[in-house]
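Asks: Compute the structure for the input listed below.
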Amino acid sequence: MSEASQPAAAGRLEYEEVKEYSFLEELLVSKRVNLTYIIMLVCCTISIALALFHLFIALYGTPEGRSFRSVHLSVMLVLAILVNPLFRSSHKDPILQSGDPRNLLRTAGFGIDMVLVALVIAVQVWTLWDIDAFQMRLGSKDPTDMMFGGILIALVLEATRRAVGIAMVCVTGFFIVHTLYSHYFFGIFYGPPTRFAKYIDVMFVSSNGIFGIPLHVAATYIVLFIVFGGVLIRSGAGRFFIDLAVALTGHRIGGPAKAATLSSAFMGTVSGSAVANVVTTGSFTIPLMKKTGYRGKFAAAVEACASSGGQITPPIMGAAAFIIAENLQVSYFTVIIAAAIPAFLYFVTVYFMVHLEAEKHGIESIPAERLPQVMEVLKGGWHLLLSLVILIAFLMMGYTPMKSAFWGILSLIALSFFHPGTRMSPVDILAAFETGVRSTVAVTVACACAGIIIGSIFASGFGLKFTQSVIDMSGGNLPLLLTMTAVASILLGMGMTTTAVYITVAALIVPSLEQIGVNIIAAHMFAFYFGVVSTITPPVALAAFAGAAIARTPPMATAFEATKVGIAKYLVPFAFIYNPSLLIEGPIWMTVVSTALVLIGLWVLSLGLEGWCRGRLGPAPRAVLLLSALFLMVPITAAPFGIPGAVIVAAGLIASGGIYFWRRSVPVGQPAQ
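Replies: Below is the predicted model of the structure:
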């Protein structure tokens, strides 16, 4: 996390970098051995052990799949319980303190936590005691299997409530109740109920429920990539990214906001968590933006939009890229290549909005003497970027994501020794492993919970009925179906993690798009985009709310501002549905032409939304620009309403170009006050 501070004596822009909180480092300086110390020691030990276990697995190959996933999930459940204790705000709150009326409640909470940990261990022992015999009981379980299966479902839901939030628990709970009691529902939800024995078969014994694809991906790919991100940040990459962004953009008009956009894009490549990015880079960039003249809610909105871009930015994409690849049965590299252009278009649009806002309000650049020099910044951290190059190179050479992440982590540790400022001590390395694994807890329990949703849909057959119902309601009309899909994805995504959002919408939403002939990669990317856009969409815009807290602006007003700044996240998915060349599908020339036209369209859209083009624009020019922007996003090979796409695009170019060059011939208007 970074905090804006007063300029140093030399006038340089300074801020303090705070590394992610590590249990290991606190244990090493602690002078008291108490219950909190013991809990931290247990969490730290099993986190580091799990990281080393996954590195070993990445190098030598995974063991039997069910056992491997079960071990991973059990450790994550224990961490979720211990790090998020019952009736206490954190594990550091004292449990026993004389005279405190909360003693009884906290003590009871600790006792319940220990019971839950014991249950996790009991389920794990029962499962692995004779794994072959356990799996052979598929379809003919004994009462103990039923009991432990029910306990595991309850444990996953409780861990999800603690680590992710109540929203996902409610969604999952609905699907559980619907599957078991669907004969009490009505409309498209009505159906035959599922026997509890069959439900436990699907959830606990088979690989269609808790231990399905989502958990498989979390245990094999996601954990190592998040550990890689943890090592990268621990090596000093966070400060390097911000310094580089400020050095590259600070001297331009509205430099602080452009630096926020660029630094959050850099951070998003390794983090993918919108809220984490906001509080990391935003604590430096938001105050700086406000200080240089940006409105508070605009500053918070820019940071929220830039930070949420990490969810759609390769190579991690909020950890969902691996699950998308698994669902599509394509290589991980294919997914990140397809995601590259839409992510670029999104960040460029945020950049456009920032530039126009700066012109509109007369916001100047940061004085050159206060900026770090690009070459100085690169000299101190260029070697860290080599680890990303190595990671991507291994993926391009056909190595598995696990092995690529393994060599990426090893190369990053080795490269950190190239410069004294980034050199990592053994404590730094182990702390990065620990924080990386703890960061994976929310993702893993969300994936296990999403597995319950998928298994419930599979057991009840609701997925097929929902798909057909959506198609029937839309009458097969693609624009209407896309709009319904977008709204449903946003609603399902509210308050949920990136991976959980994608898994849920992929099961419910994507089949309806595929059934009417939408390109399969485009269908998955469309649902994914609208699932994660909820982080900036009211009423549950978590990234915007985090930015508002830093900027001290009204949360809902900030969220609405974020929807304007991040408009590309709403439009680009429609563009690549009708024009898959934006996902690098088809001829390269078509991809180049389409990208250029959509880019121009997004610039024109930004002019219309901001109402500024070298001066204020009236309602009529703004309306023309907004309509022209939509025209420019029409594929040139299409023919909507029987009109050739090339004609529509040409009309958009002529109309928007006319207004732009008209404004170029007029003296620049006075900045808006």
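Asks: all contacts plus neighbour counts: C-alpha atoms, from now on.
Replies: Fine.
Asks: Is it correct that Pro315 is in contact with Ile336?
Replies: Yes - between Pro315 and Ile336 there is a contact at 6.0 Å, judged by Cα atoms under 8 Å.
Asks: who's more crowded, those two?
Replies: Taking other Cα atoms under 10 Å, Pro315 and Ile336 do not tie; Pro315 has more neighbours (28 against 21).
Asks: Which stretches in the protein count as strands?
Replies: Listed in chain order, the strands of the chain (DSSP state E) span 2-4, 15-17.
Asks: just to revisit the earlier point, could you tell me which residues touch both of Pro315 and Ile336?
Replies: Ala321 (Cα atoms under 8 Å, 6 or more residues apart in numbering).
Asks: Columns distance to Thr280 and mean neighbour count on top of the strands of the chain, output as a markdown table?
Replies: Listed next are the strands of the chain as a markdown table, based on distance: least, Cα to Cα, whole Å; neighbours: other Cα atoms under 10 Å:
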| stretch | distance to Thr280 | mean neighbour count |
| --- | --- | --- |
| strand 2-4 | 6 | 19 |
| strand 15-17 | 9 | 15 |
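Asks: Could you also give me the structure for this second sequence? I'd like to compare it with the first:
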Amino acid sequence: MSSMSSTEVLLGHPSAPAVDRAFHWLVAVVCTFYVFIHLYLGFYGSPDSQLLNALHVNSALAIVFMTRPAVARGNAIYVPLRFVDALAVLGCLWCAAYFLIEIDSWSMRTLVFRPIDYFTSILFVVLILEACRRAVGLVLVVICVVLMLYAMNSDHFGGMFYGAPVTPTRLLQTVFLGSAGIFGVAVSVMTQYVVLFILFGVLLNAVGGGRFFTRMAFALFGHRRGGPAKAAVVSSAMLGTISGSAIGNVVTTGIFTIPLMIRLGYRRAFAGGVESAASNAGMISPPIMGAVAFIMADIMGVSYLSIIAAAAIPAALYYAVMFVTVDLEARRLGLAPLPRTKIPPAWPMLKREGYFLLPLVVICVALTMGMSVIVVAVLTIVTTVVIGVLRRNDRLDPVRMMQAVEETARSTAGLSATAAAAGIMLGAIFAVGLSYQVAQEAARMADGHLWALVVLCAIMAIIMGMGMSAAAVYLTLAATVIPIMQLAGIPQMAAHFYAFYFGIASNITPPVALTAYAAAPIARSSPVETGLFAAKLGMANLLLPFIFIYHPAILLEGTPVEIITVSITSLLALCGFAVATTGYLFRNLTVAERLATAAVSALMFLPEPLTDVAGILLTLAGVLYLRRTAGRDPVIARKTPVRSETAGPEGWLARWARKRMEKEDAAAVDAIPARVDEDSLLEGLFTDPEEDTRLRPDTRIAAAATWIVTFATAGIFQYAGSVYLHARNPELWTALMLVASVVFVSGLMIAMRTLGGAPAAQAQRQS
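Replies: This next block holds a predicted model:
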């Protein structure tokens, strides 16, 4: 039962042992509390920001320790280490109580640091680092520890790393109390925006939104040449608007797209590479961008709307180039499309389920009207809940809401721990002014050569991004690489987007390539080969950043004419590189033709109007030439798919990547069947899945009771908000949010277990 959610154990499996039920009840209550304090913020406003941030981090840490054990169940030391996990949860409780008690004298701790402050701050840092290790691995933890040791011993280093060291007390105060430390921008943004938007994405997926996007992608492009590959690109683009998880996109859409690509005739590694590269773009796709959009807006001091507007054109170009690449590959291989008769038409589906697009419309309209991001998040959540409740089939009920709440908390807790760890890193950097020193030295080494500086920054960003989440790598780069670029005179928007794009490139570039390691088991291909194809298909991720530097108009930093011009030339240039790497346009290209295509495409990257005009004219001439000579090299159709049976990955790097994926709840990819049937895949995609009756109220009394519990919980919210309890008495407000969480979880459990809620419960009573 360890693989089940706490909601499933409590409401769908009443025969579980009492100890298990008690543990999962506690997990469900903490997860609910974690989400409720953010929901309250969206509807009624925030209590003291420092208190809210403290509650956010401590509840996230507790969730990590409860849901991500140090070792797997069944290990000989599982039980002793779970005792350590229990102590860690108690430590989170102590830290939360400390913040509640010290809320009125918080600012005094910078002057008087007592023994209890030393103990709590050290405990808090240790808990954050351990939770971060469990959530995302050792990389960020090692960086944090090294930087803290450096801050206290910077006078023992030479060159640009020499500086005045800080005392342990000063370091703890900076990390523990300062706005540049744990409770800095990353945690603040997580608290205010990210949790609400992730809840929106989880709810939309729970009511069928994610499945609708995948169906629409197949309905639009599945019957075209290379249809499954194009559907993978389009569905990842759609899902990217509500999810910033690259691995999440792989396992959501890849179970359909990858087997169908292989069935159609694509190489296994190529099919995995398509899904990997397409899913990685979820982190650059508005409006979430892997939670980076909100953090970026805060750090840059610009509006959130400005960030997602700037990200729109590059994201569209990325997907457009991928679309062209898979089309060229399909034409080169002579792949036949999927039969149109097996794929329902798009228009009837859009008329029947087009309401799933309404939340995205609400986001666009609300942002255009100038509403705050928090209000936009609340509106989209309310819209999604209304859609779910009004659906005729598979309606959203309180039990599924509880599932969504728990899923949101579990998926966000690790990110919150990462944000807190990034705050430790940033606090150590700013304590000794390291970012300014490194920026000065890098600018001196480049000696005025901009190209050398940006190449150096790209290498640094790729290395720092290995194995880290999007938010963590961006925060790391914001303290290291981005100041270097801004000191060299690169515009702020261009510097931030440049570093971020290269920071996430490690997801599709070997040797790390986490998305490739996620797609490889589905494709049954080599992870390294899959990663190489992902890097080839996602080359826009490596080329677009240079356009940001030399053509900042692509980020809407220019006149309308400049924006249109750079968008067109960039698209042509990137498509030219796609032709060069694929080796096909109307016919197979010779090596000389491929090199000439790459050279002509490079002309349009240069920031000169003359080179743009020359590149466009030469591109047109080349297209006409290849079109006229197309008949000289007929393509031989390949009807038999390549069946490369590659053994599973081995070696330390493969083992590390697999553990990393498991920590992101991506281990389910190993359960994908080795051979699949095209008809059954398509039937499964376009057929609504059967409802899990274990988590459905089985009587009208039970259903009514679940809604009564939900309205009672909403009444607690309304009372607290009506008397401004969060501002008048934060301690009582915290207790009331905990009571609301207990009422919601316990009330639903009682309704499902005693009022004929679940068939499993009825069967147990009858037996």
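Asks: quick one: TM-score?
Replies: In this superposition the chains share a TM-score of 0.92, using TM-score structural alignment, normalised by the length of structure 1; 633 aligned residues with a Cα RMSD of 1.5 Å.
Asks: what would the strands of structure 1 look like in a markdown table with distance to Ile516 of structure 1?
Replies: Converted to a markdown table, the strands of structure 1 look like this (distance: least, Cα to Cα, whole Å):
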| stretch | distance to Ile516 of structure 1 |
| --- | --- |
| strand 2-4 | 48 |
| strand 15-17 | 51 |
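Asks: Count the residues that sit near Gln50 of structure 2.
Replies: Gln50 of structure 2: 18 neighbours (other Cα under 10 Å).
Asks: Could you find the counterpart of it in structure 1?
Replies: Under the alignment (TM-score structural alignment), Gln50 of structure 2 pairs with Arg66 in structure 1.
Asks: ok, now which ones touch its match?
Replies: Ser207, Phe211.
Asks: Look up how far Asp472 of structure 1 lies from it.
Replies: Arg66 of structure 1 sits 39 Å away from Asp472 of structure 1, going by Cα to Cα, to the nearest Å.
Asks: same check, this time on Lys141 of structure 1
Replies: For Lys141 of structure 1, the distance to Asp472 of structure 1 - Cα to Cα - is 40 Å.
Asks: Looking at the two, which has the bigger crowd around it?
Replies: A direct count of neighbours by other Cα under 10 Å for Lys141 of structure 1 and Asp472 places Lys141 higher, at 17 against 13.
Asks: so who does the alignment partner in structure 2 of that one touch?
Replies: Aligning on TM-score structural alignment places Lys141 of structure 1 opposite Phe113 in structure 2. Contacts for Phe113 of structure 2 (Cα under 8 Å, 6+ apart) come out as Thr169.
Asks: ranges for the helices of the stretch 101-250 of structure 2?
Replies: 115-136, 139-152, 168-176, 185-189, 195-206, 209-221, 227-240, 246-264 (DSSP state H, counting those that start in this stretch).
Asks: and those, which is most packed in?
Replies: Burial of these is given as mean neighbour count (mean count of other Cα atoms under 10 Å); helix 227-240 ranks first at a mean of 29.
Asks: Which part of structure 1 matches it?
Replies: With TM-score structural alignment as the criterion, helix 227-240 of structure 2 aligns to 255-268.
Asks: in the stretch 651-767 of structure 2, which spans are helices?
Replies: Under DSSP H, counting those that start in this stretch, the stretch 651-767 of structure 2 gives helices at 652-663, 678-686, 700-722, 725-728, 730-754, 759-766.
Asks: so which of those helices comes closest to Ala297 of structure 2?
Replies: Proximity to Ala297 of structure 2 (Cα to Cα) singles out helix 725-728 among the helices of the stretch 651-767 of structure 2, at 26.5 Å.
Asks: helices or strands up against that closest one?
Replies: helix 730-754 (3 or more Cα pairs under 8 Å, 6 or more residues apart in numbering; DSSP states H and E).
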